[in-house]
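Student: Sequence and predicted structure below; questions after.
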Amino acid sequence: MLSTLKREIQVVFERDPAARSVLEVIFCYPGFHAIIHHRIAHFLYCRKLYFLARMVSHINRFLTGIEIHPGARIGQGLFIDHGSGIVIGETAEIGDNVTLYQGVTLGGTGKEKGKRHPTIGNNVTISAGAKVLGAISVGDNVKIGGGSVVLKAVPSGCTVVGVPGRIVVRDGARVENGKIEVDLEHHLLPDPIADTLAAMQAKIDELEQKLARLEREEKDDAGVQYPKQKKRRNIAIGSA
């Protein structure tokens, strides 16, 4: 337990530049509190002390604004940044070195019993407001953009954005000196919809320029193209 506590404190210093002291982490970080409370609740849950486990989980939610079902399986090195509004379901499984931002939901779909929540791999970053729903698996080294709704399995080494979530990058995590670096640049993600709209706007601008050029050429050539027609019209008027 002591080694686990030390590891959870170390994770905060690794991924939050605002952390200044161990005392600050222990007393002022709701994400740290939520994980410690969950470790206790899960311990009770595994020993079939379900009511006590749910009570600890309920107190955890009241104190931190983070709801983690005591049945959820969480690996080492989970970092919850801010954390308000995070929901993790009963059958959810989270690997090692995962980062969750505020408003993330690892939720279920339907009313069926059994496995109904997602399985998250190692070294995954899930940005603010993202929803991962159903008994799907998210591979290792995956980044999920803010506000995305993921409904299908995601292979390892991918970046997912949008509603519903779409894979836009298949690059894996960066590796330096043989150690996987946890990528927290969750704001630097491509947006396929924005890229498509930008391409469409560029095409519209190009077509508008061509149309304006053709209209100018038509006005310049109008007197040259129909001189005889104008003469016939003048003769007809004179005869009348």
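Tutor: Arrived safely, thanks for sending.
Student: rest of the way, CA atoms for contacts and neighbours
Tutor: Fine.
Student: show me what contacts the residue most central in space within the chain?
Tutor: Centroid-nearest residue in the chain: residue 145, 2.3 Å away (criterion: C-alpha atoms, centre = their mean). Contact analysis of residue 145 by C-alpha atoms under 8 Å, 6 or more residues apart in numbering lists 126-128, 130, 159-162, 186-187, 189.
Student: and these, which of them are in strands?
Tutor: 126, 159-161 (DSSP state E).
Student: could you check the distance from residue 223 over to residue 231?
Tutor: 11 Å (C-alpha to C-alpha, to the nearest Å).
Student: And for residue 127?
Tutor: Residue 127 is 74 Å from residue 231, by C-alpha to C-alpha.
Student: and those two? which has more neighbours close in?
Tutor: It is residue 127, of residue 127 and residue 231, that has more neighbours when counted by other C-alpha atoms under 10 Å, with 25 against 11.
Student: Included below, for side-by-side comparison, is a second structure:
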Amino acid sequence: MFKGLRETIRAYQERDPAARSGVEIFLLYPGVHATIYHKFAHFLYRHRLFFLARFVSQWSRFWTGIEIHPGATIGRRFVIDHGMGVVIGETAEIGDDVLLYQGVTLGGSGKEKGKRHPTIGNNVMIGSGARVLGSFKVGDNSRIAAGAVVVAEMPPNSTAVGVPAQIVKVAGERVNYTKELDQIHTPDPVSLEIQKLTECTRRLEKAMRELEEKRHEDI
């Protein structure tokens, strides 16, 4: 447990430029507190002490503003930056080295039973206010931009932007969010398509002018 806590504190130090010391992170960061509470709640949940597990998770929510269902599975070095308003559902699964910002929801898309929340791969960053809704996987090394609403599976090494989110594949390159934390300046697939259409229109106009000039020369 203490090894995992040390890893988590180091992860916060690496990912949060405002972090000044491990003591500050341990005592004052709600994301760390929520993770510690969740470990205890998850232990109770696995031993079928559901009421006590929910009591601990609700106590954590009251103190941290972060709601993690005790049934959720969370990997190592999990970081919640700021944290207020984060909601993680019962059947959500989160891999190692995942970074969430405030207002993120890992939720279900309906009232179905069984597995109904997303599975988040390793080394994934989810920007503030993003929603990931449904039982599907977000691949390793992926990024979800702030405010995006993801309702379908994401392949590894990809970026999702928009509402509903669209995928922008990062061809063959691993996304290292610890060095690139920009949630705003992400590729916009709609703008990219508009740029393509604009370029196509320019080429057509150029071809028409050339044909017109050639016709005049022939005359």
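Tutor: Alright, I've got the coordinates. No experiment lies behind these values; they were computed from the predicted model shown.
Student: still on that earlier bit, name the member of the ones in strands among the contacts of residue 145 of structure 1 with the most neighbours.
Tutor: residue 126 (27 neighbours).
Student: which ones are touching it?
Tutor: If you count contacts by C-alpha under 8 Å, 6+ apart, then residue 126 of structure 1 has 99-101, 104, 143-146, 186 around it.
Student: what about structure 2, which of these hold up?
Tutor: Contacts conserved in structure 2 for the contacts of residue 126 of structure 1, counting by both residues aligned by TM-score structural alignment, their matches' C-alpha atoms under 8 Å: 99-101, 104, 143-146.
Student: Could you check stretch 64-76 of structure 2 and say which residues are buried?
Tutor: Neighbour-count burial for stretch 64-76 of structure 2, with 16 or more other C-alpha atoms under 10 Å as criterion, is recorded at 64-74, 76.
Student: Tell me which two of these sit farthest apart.
Tutor: Using C-alpha to C-alpha, the pair of these lying farthest apart is 65 and 76, separated by 21.1 Å.
Student: Does residue 159 of structure 1 touch residue 169 like I think?
Tutor: Yes: assessed by C-alpha atoms under 8 Å, residue 159 of structure 1 is found in contact with residue 169 at 4.8 Å.
Student: Residue 184 of structure 1 pairs with which position in structure 2?
Tutor: For residue 184 of structure 1, the aligned position in structure 2 is occupied by residue 181, per TM-score structural alignment.
Student: What helices and strands are in contact with the longest helix that structure 1 contains?
Tutor: With secondary structure taken from DSSP state H, structure 1 has its longest helix at helix 192-225. Judged by 3 or more C-alpha pairs under 8 Å, 6 or more residues apart in numbering; DSSP states H and E, helix 192-225 of structure 1 is in contact with no other helix or strand.
Student: How far off centre is it?
Tutor: 37 Å (C-alpha atoms, centre = their mean, to the nearest Å).
Student: between the helix or strand following it and helix 192-225, how big is the angle?
Tutor: Downstream of helix 192-225 of structure 1, the next assigned helix or strand under DSSP states H and E is helix 227-239. Interaxial angle of helix 227-239 of structure 1 relative to helix 192-225 (axes from the mean of the first three to the mean of the last three C-alpha atoms, to 10 degrees): 50 degrees.
Student: What span of structure 2 is stretch 213-229 of structure 1 aligned with?
Tutor: Under TM-score structural alignment, there's no match for stretch 213-229 of structure 1.
Student: how distant is that stretch from the center of its chain?
Tutor: For stretch 213-229 of structure 1, the distance to the chain centre is 56 Å (C-alpha atoms, centre = their mean).
Student: May I see the buried residues of it?
Tutor: For stretch 213-229 of structure 1, it's none, nothing buried (16+ other C-alpha under 10 Å).
Student: which position in structure 2 aligns with residue 77 of structure 1?
Tutor: Match for residue 77 of structure 1 (TM-score structural alignment): residue 77.
Student: Now name the helix or strand holding its match.
Tutor: Counting by DSSP H and E, residue 77 of structure 2 is found in no helix or strand.
Student: Quick check: closest non-adjacent residue to it.
Tutor: residue 8 (4.4 Å; C-alpha to C-alpha, 6 or more residues apart in numbering).
Student: and the gap between that neighbour and residue 92 of structure 2?
Tutor: From residue 8 of structure 2 to residue 92 of structure 2 the distance is 19 Å (C-alpha to C-alpha).
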